[in-house]
Each structure stands twice: as C-alpha cells, then as structure tokens.
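> give the three-dimensional model of this entry:
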Amino acid sequence: MMKETLKESKKLWYLAGPSFFTSVCQYSLGAITQTFAGQLSTLDLATVSVENTLIAGFCFGILLGMGSALETLCGQAFGAGKQHMLGIYMQRSWVILNTTSVILTILYIFATPLLKFIGQTSEISEAAGKFALLMIPQLFAYAMNFPTAKFLQAQSKVMVMAVIAAIALVLHTLFSWLVIVKLQWGLVGAVVVLNGSWWFIVLAQLGYVFSGRCKGAWTGFSIKAFENLWGFVRLSLSSAVMLCLEVWYYVALVLFAGYLKNAKISVDALSICINLLGWTVMVAIGFNAAVSVRVSNELGAARPKAAKFSVVVAAATSFMIGLLLSLALVTLRPKYPSVFSSSKEVQQLVYNLTPLLALTIAIDSIQPVLSGVAIGAGWQGLVAYVNIGCYYLFGLPLGLVLGYKLHLGVKGIWYGLMAGTTIQTLVLFLMTYRTNWNKEASMAEDRLKQWGGPRDANDVKENELGANSNQIFSHSHIQITDRQPIV
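This next block holds a predicted model:
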C-alpha cells in the first residue's frame, strides 16, 4: 500500500506543483500592476483595483469556469486514448468562450454606470470605466488561454505552462517598472503591459501547441469545432456556475461587512483575511487541477479503482498541508496582522478572526480537491445546485442573521460563511464516498458501444453532443479503450 501511495503522490505532485506555481504567477500579474499603480496616486490605485477586482475579476471567473469543462472532456478523452479529440474540444471551447467574451464586453463598455449603480464614487467610476475599455484585449486573452491551458493540462504538459507563466511574470514586473515608473506612462503603461503579458502567455502556449509537441492531440484546425456546440455550452455553463458561486460567496462576505458598524475597519480586516485565504487556497487549487486530471484520465482508461485511490491520496495530502498552514497562522497570530495594517483596531480584529481563518483554511484544503473530483467525473451541474443550497440558501442567510440580528458583527457573518463551506464539503465528500466508480466507468464503455466505431481508429465519427447533452451534462464520460493513461 505504501508503494502505491508514494507512486500516486508522485503523479499528483508532478501535476499539482506546476499547476500551483502557474496559478500564483498568473494571479500575481494583476497584483503587480496594482502595486505599481499605487506609486502613482490613490485614484490610480483605486482605478486599477476596482477594474481588476469587479470587472475583470467577474469575467475571469465566468470564463475560467466555462473553460473548466475541458478538464472533464479532454481528460477522459486522453485517458481513453482518443487524443485526436482534444484539439477539436479545445477549438470548440475557443468558439464558445470568445462568443461569451463578445457578450461580456458590455460590462466593459458600460463599466462607469454599473460601478456608480453599486455605490462607487463618481470619480473612481469614471476613471475605472475608461481603464476598463482599454483592458478589453485581456478579456479575449482569457478566452483563448483557459481552453489551451486545459488542453495542455489533460496531457500532463504542466511544466511548460509553469515556465511560460514564470517568464511572463518576470517580464511583466520588469516592463511595469519601466513604463509606469521610469518612463512615467502612468495607467497607459499599465494597460499596455497587462494586456501584453496575458497575450504573451496565450501566444507562447499556442506556439508550443502548433510546434508539433502535441502530436496526436493537435491535428490542425477543423470545421468540427463549429458542430454540436449546444452540449458544450451546457457543460461549460454548469462549470462556470459551479466556480462562480464559490468565488462570489467570498465577495459577498466583504460586501455585507461594508454595512456593519465601523465598516471601514471590518472591510479592511476581512480583506486581509480573504487575501491570506486566497493565497493558501492556491495550494489546494493545484491539487484540484491534479486530481481532476487523474480522475478523468483513469475513468477514461476504464480504471475506476485507480481513480478512487487518487482521490484518497489527493484529499489526504491537501488536508495535511492545510493543517500545517493553519498551525503556522495561529503561531504567528500576535505578529502578522501588523504586516498588513498600521491600524491597531484593524490589527486587533484580524487577531480575533485568526482562529476562524485557520479553521476555514483547513476546511478549504479539502473542498477544492473534492471539486476537482466533480470536474474530472463531470458532475458540474449537480455541484452547482449543491453550491446554491449550501452557500446561498444556508450559509449566507445564517451569516446575515448572526451578524446583524444577533449583533455578532464580522464574526457572525464569517460563522455563516464557514457553516456553508462545511456543509458543502460534507455533501461533496458523501457524493464522492457513495460513488460507484465501476458503474461510472462501465457507463462510459457502454456509451462507446452505443455510439459505435473502432476503438483505436483516429477517424471515429464523433457523436452528436447536442443529442446526448443530458448524458454529457450528468456524466461527461468519453469513449473507452484498453489503452492506459500516460500520466
């Protein structure tokens, strides 16, 4: 058993390490731009922060969620030995995400009135609205990047993604300093560099794909990219809803804290805690990506026991890391709040919230892994409903009652958030525990027989995703072969 555990851990860390590193690098691009904008003026910092958090952040979540549908489809196709389908799936996702981006440009065009509507000052809304218009190229970079990243991830080509992200981060930092501070281009320089950095990532990844390093998976552009889009749209939307419901849950925490007494102190303290939570969750997100690849590959290869074992190892590893991070935070509790704020009141509130933050980190170290299982198995639609029930029908109302009616303030709101997250984690655990993995794999094999076609031929006629959208929405398993996964 120990030998198998070490072997599975090696596979998971091979995927999780670079995935974690890539996420941190890409997450840092906007943060670095905000940091340099803070050297210009308070208004410039607020402009970049509001656009990056509310406009770009909202669109980022939607497109990342929609792109996550490929974790199911590409992962299972690769595990089944149907590598030629990966390129077609990626192209279909490009079509859907770029079409969605055209719709989302409405948010960028009307950013100023939208920001005023949600309570931002006229000065910040006007400035952020102009900045948002110039950041539209970044939106379409998202649409190209996420499907390409999932395409590479399904083949375990995560190291090249990490290298590209590292180069982009170094260049972004260098050019941000050069054009924003040294050449004093101001926010115009921020626009040029941030758009350029995201498109550098896209073009570098595409260059790798087109160079022939993905033989079998990329066979050129195909008209099939425009066929059977409805099934893809359904799975993409359910993936987006699943992810966005989780992200917006934490945004709601800060939003409602703004209506408490001493709102500024509450929001500042919660922002510090949420930022810390975000950085620690990056580790779990790496395991989210890793376990979704492992589960989809093993199910695609008709190896249900291996898929189940991968889930156990990933969850245990991520939880142990979460516990270590929680203990470190509690140990540094008297000192670390002063690093983020000079206000004694904010420091005290962060100090008081640290035990809740540590417990949330421990819980959240498991939740992304279970979400990765859901993505790998194609349960996005079901998990979206779970998120609605646990977060918005239970956790958020409970937090508002505790925070406002029972006068527990920030702690009350956080109690509600943690309760919703805990229930959601337990539900996902029960779903995973009760899953009949043999049945899941056999259903995929039955679908191969139903759709027909030789197992090893690359010219297998693709079946109608639209006609089978209900099956894909519920299970999302691809044709099975006896070929073993390369991972």
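> okay, CA-based contacts and neighbour counts for the rest of this
Will do.
> doesn't F140 make contact with N195?
No: N195 lies out of contact with F140 (C-alpha atoms under 8 Å); the separation is 9.8 Å.
> before we move on, which element is V267 in?
helix 263-300 (DSSP states H and E).
> counting by contacts, list what that helix packs against.
Here helix 263-300 touches helix 2-37, helix 69-79, helix 136-154, helix 229-257, helix 304-331, helix 344-364, helix 367-377, helix 437-451, going by 3 or more C-alpha pairs under 8 Å, 6 or more residues apart in numbering; DSSP states H and E.
> second input sequence below; structure requested for side-by-side comparison:
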Amino acid sequence: MPIMDDGVEERLLVAEENGSSHLKTRIWRETKLIWRIAFPAIITRVTSFGLIVVTQSFLGHVDAIDLAAYALVQSIILRFFDGILLGMSSATETLCGQAFGAGHDHMMGVFLQRSWIVDGVTTTILLPIFIFTKPILKLLGQDEEIAVASGSISLWLIPFVYNFVFGLTIQMFLQAQLKNMVIGWLSSISFPLHVLLSWLFVSKLGLGVGGAMASLNISAWSVVIGEFVYIFGGWCPHSWKGFTTAAFTDISPVIKLSLSSGVMLCLELWYYSILVLLAGYLKNATVAISAFSICLNVSGLQFMICLGFLTASCVRVSNELGGGNAKAAKFSIKVIIMTSTFFGVLFFVLCLAFGRQLSYLFTTSEEIADAISELSVFLAFSLLLNSIQSVLSGVAVGAGFQGVVAFINLGSYYLIGIPVGCLLGYVLNHGVKGLWVGLLAGVALQIIILSYVVWRTDWDEQANKAFKRINRWLLKPAEESNQSSIGSISESGD
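The predicted model follows:
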C-alpha cells in the first residue's frame, strides 16, 4: 500500500512545526524537516555525480589522452547539457512545490508531463553538439589528439543525456511532495552497480572507453526505470493521474519559466566549462586540463551535497509560499543557510589538510598531482562558497525569480569572473591559479548580490504571486480528467 498517498500527513507536519512559538523548538523541528528533504537529495546528487567521477577514475588509469578527453567533454559538453536540463527541470521544482503547498496535488503530474515535453524537445534540438564534438573542439583550437578522442566519447554520452530529461524532472516531482527517499535508495543501488560494471568492463574485459561509457549509461538508466515503476505503480495516486492531453495545454508559461530557469543555471555551469576550455590554451594543456578538471570534480562532488540543501531550501520555500506562509519561508531560509555553511567550513578544513591525497583517486601522474596540490587552497575556498551559494540559488528557484538570478549570474561570472581569470592567468602569467582566482571572484560577487536580493525581498508579496501563479494554471480534477486522460496505471491507487 502507498504511504502518505495525498501528502496530508506531510502538510500537517509542516503546519505543526510552523505553529511552535519557542525558538529552539522551531529551529529543531525545522532542522529535522530540512534533513528529511536534504538527506535523500544529498544521497541522490552524490551518487549521481559519483557515476561520472568513477568513470573518470577508471579512464584515468587506462590512458592519459582518454582522461584529458573525457575531462574536456564532461567539463564542457556534458556540463553544458546538464546546466540546461537541470535548470529547466527546476521549473518543475517551482511549480510542483507551490502546487503541493497549495494542496493542488493533481496538478503536479500535469506539470511533470509538460516538463518532459519541453525538456525532451530541447535535448533533441541540441543533440548535434554531441554528434559534432570533434570538429567543434578543433575549431576552438583544442589539441588534435584530445579532440579526436573527445569525439568518440561524446557519442557514448547521447543516451546518458536523455536520462536527464526524465530523471531530473521526476526527482523534482517527488521531492516537492516529500517522497524523495525512494530516489535516494535507487541512486544508492546504481552507484555500486556502476563500480562493479566499470571494473568488469574496463579492468577485467579490457573494453576501455566503450566499457566505461556503457557502464555509465546502464547505471544511470536503472535509476530512471526504477522511478517510472514507483510513479506508475501506484505510489503517487493523487499527484499522478496518468498521461493526459492537458499536458499540451498552457505549456507556454512552463516554457517561459523553464527557459529562465535554464539560463540561470547554465550561466553558472558554463562559467566553469569556459574556465576549463581556457585551461586548454595554457602551456602543457594535458596537465592543465586534467588538474583543473579533477579539482572541479572534487568541488562538484561537494556541490552535490550542497545541492541537497539547495533542494531543501527550494522545497521549503516553494511549499510555504504555495501555502501562503511567508514568515515560515523566511525562517526556513535562515536555518538552512546556517546548516549548509557549517558543512562548508568543515569541507574547507578537510581540503586544506588532504588536498594532495585527493589527486591519487583520479590519476597516478605525479605531474598532475603536483598541479592539484598547488590548487588545494583555491579549491578549499570554492568548497566554502559552494555551501552558501547553493542555498541562495535554491531560495530563488523556490520563489520563482530565476530570471533575476540569471542577470546576476551574467554580471558576476562573465563581466567579472572570466575577465579577472584571463587577466591573471594569461596577462600576468599565473596560469591555472589565475583562472581559479577569477572563478572565486565571480562566485563571491554572486553571493553578495544574491544575499542582498533575498534580504530585500518582500516575502508576503512573493506568497501572493505564488497563489496567483498556481490558480492561473489550475485545472480542477474533473476538468483534467475530461481532457482525455490516458494510460493511468495508478487509478486503482485512488
């Protein structure tokens, strides 16, 4: 039998926690609710990113060119797609979270299907980037040997990016109704499966790049298949009413919010990709790209933990705004920022203590290890800033003002961060260190501006906007069923 079918128990829990007047009690209860959302999200993000890191680790022990090629494709092309689809999927997070908070659970399945349509079409339109990776990288002036190897690897990633279309949106759909523990379990199973398959295909069968990439695709799609089983099998009977033609109506507002969400996150993730690309123009490009990419992967792995807090802040803010509780939304923001910052300080200290040792997880090259060791201080500061920036971005997604953040990212990263990095890296000859200082400058400026925006936001007004947004697109359950609902496997769950 499905547990907590319609989300009533979750909403009662939130109401109870908002009703306490004692500060310590409110903080404790809010913290428990945050971890209820954040912990499964952290497991999901870490294991999902771990699939990519494990693949790089196996390739790093096969050939230095394959490692550099995978690092280039993963850091530029895959991050490009990930930024677009993760950003566009955050529209699902905003709409489903506010619908759940307002008690309109039946609209969540409609929003999910609209996101599948928008994200699927977007992925297909952008697919030529993977097909023509080799000539694109050559045109950008990358090393010939690395570009050729990258072209082969990018073709293997085509099935992988299509799993984003369904996996990311379903995650947003489930976590908005506090049912993301199932995703954590599925992701936890996929990670050891990937390690086992990678070991079998690469180390034992000697299949090289093909074996590593096949393992990546199998492991990633195993999670998506499990999510389909969970939704279609009747565990979301009130939020999933089956496939419906209502998904094709009122789709333009979803496209608009998806595009603004995509631009917001793309500008951030592309920022890192551009810096990796710039590292390819430095002397000894193979070492520069590998060291910079490995450090970004370490930062990215920690950022997956931070994304758990981003998820918690987004869900809590969207749920409270959808329910008209502006005061509770503000209180939740404060608690999440304090919690995430604590972990940022912890990772900062660990990175300073074990910076060089991290390199041997990815490579046996002492030259690359030396380069990573020199970047450990800069990496430590990145880990600290990640913990703050992620929560502020989650607040933006939960409130639905991704468009504002997109402009902030544009100014912080592209008008300040990249020019500073180029100045220090090329003009003043500080190499990769100079590029990383530019990275830190952009992120720090973004945090300052986002903090000011959150502080100055009228949250009562945002609650009113959320109410109007949800009711503007609301379909009554009877109206939705009249629009040719089909394929409802979960009808028996009602």
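> just give the TM-score of the two.
Once the chains are laid over each other, their TM-score by TM-score structural alignment, normalised by the length of structure 1 reads 0.86; 459 aligned residues with a C-alpha RMSD of 2.7 Å.
> tell me which helix or strand the one residue sitting closest to the centre of structure 1 sits in.
Central residue of structure 1 (C-alpha atoms, centre = their mean): L64, 5.8 Å from the mean position. Element membership of L64 of structure 1, judged by DSSP H and E, is helix 57-67.
> and if you look at T47 of structure 1?
Counting by DSSP H and E, T47 of structure 1 is part of helix 42-50.
> centre of the chain to that helix, how far?
Averaged C-alpha coordinates place helix 42-50 of structure 1 at 24 Å from its chain's average position (C-alpha atoms, centre = their mean, to the nearest Å).
> and the angle for it with helix 57-67?
Note on geometry: by axes from the mean of the first three to the mean of the last three C-alpha atoms, to 10 degrees, helix 42-50 of structure 1 and helix 57-67 are set 20 degrees apart in direction.
> tell me which residues are up against helix 42-50 of structure 1.
T33, Q34, T35, A37, G38, Q39, I124, S125, A127, A128, F131, L187 (C-alpha atoms under 8 Å, 6 or more residues apart in numbering).
> repeat that with 7 Å
Q34, A37, G38, I124, A127, A128 (C-alpha atoms under 7 Å, 6 or more residues apart in numbering).
> average offset of that helix relative to structure 2?
Helix 42-50 of structure 1, aligned to structure 2 and superposed, deviates on average by 4.5 Å (mean C-alpha distance after the TM-score superposition for structure 1).
> buried stuff in that helix?
D44, L45, A46, T47, V48, S49, V50 (16 or more other C-alpha atoms under 10 Å).
> now the helices for the stretch 101-250 of structure 2?
Counting by DSSP state H, counting those that start in this stretch, the stretch 101-250 of structure 2 has helices at residues 106-126, 128-131, 133-139, 144-156, 158-176, 181-198, 208-230.
> rewinding a little: between the helix holding V267 of structure 1 and helix 229-257, how big is the angle?
Going by the same axes, to 10 degrees, helix 263-300 of structure 1 makes 150 degrees with helix 229-257.
> so the aligned partner of L410 of structure 2 in structure 1, which state does it fall into?
Matched to structure 1 by TM-score structural alignment, L410 of structure 2 sits across from I388. Classification of I388 of structure 1 using DSSP: H, G, I helix; E, B strand; the rest coil returns helix.
> whereabouts in structure 2 does the helix holding L64 of structure 1 align?
So helix 57-67 of structure 1 sits over residues 79-89 in structure 2, by TM-score structural alignment.
> what's the mean distance for that stretch versus structure 1?
Counting by mean C-alpha distance after the TM-score superposition for structure 1, stretch 79-89 of structure 2 comes out at 1.7 Å.
> what's the answer for stretch 257-268 of structure 2, then?
Mean deviation for stretch 257-268 of structure 2: 1.1 Å (mean C-alpha distance after the TM-score superposition for structure 1).
> neighbouring contacts of that stretch?
By C-alpha under 7 Å, 6+ apart, the list of residues contacting stretch 257-268 of structure 2 reads 80, 83-85, 87-91, 402-403, 405-406, 409-410.
> from these, which is closest to K283 of structure 2?
K283 of structure 2 has its nearest neighbour among those in F80, at 24.9 Å by C-alpha to C-alpha.
> the residue nearest to the closest one when sequence neighbours are not counted: neighbour count?
Nearest residue to F80 of structure 2, sequence neighbours excluded (C-alpha to C-alpha, 6 or more residues apart in numbering): W270, at 6.0 Å. Using other C-alpha atoms under 10 Å, W270 of structure 2 has 23 neighbouring residues.
> just A362 of structure 1 next, same as before
23.
> quick revisit: okay, angle between the helix holding T47 of structure 1 and helix 2-37 too, please.
Counting by the same axes, to 10 degrees, helix 42-50 of structure 1 lies at 150 degrees to helix 2-37.
> what does L6 of structure 1 align to in structure 2?
Match for L6 of structure 1 (TM-score structural alignment): W28.
> so which of the contacts of stretch 257-268 of structure 2 comes closest to F49 of structure 2?
Among the contacts of stretch 257-268 of structure 2, and counting by C-alpha to C-alpha, the member closest to F49 of structure 2 is G83, at 13.5 Å.
> what's the distance between whatever residue of structure 2 lines up with L183 of structure 1 and A220 of structure 2?
Using TM-score structural alignment, the equivalent of L183 of structure 1 in structure 2 is L205. Relative to A220 of structure 2, L205 of structure 2 is positioned 21 Å away (C-alpha to C-alpha, to the nearest Å).
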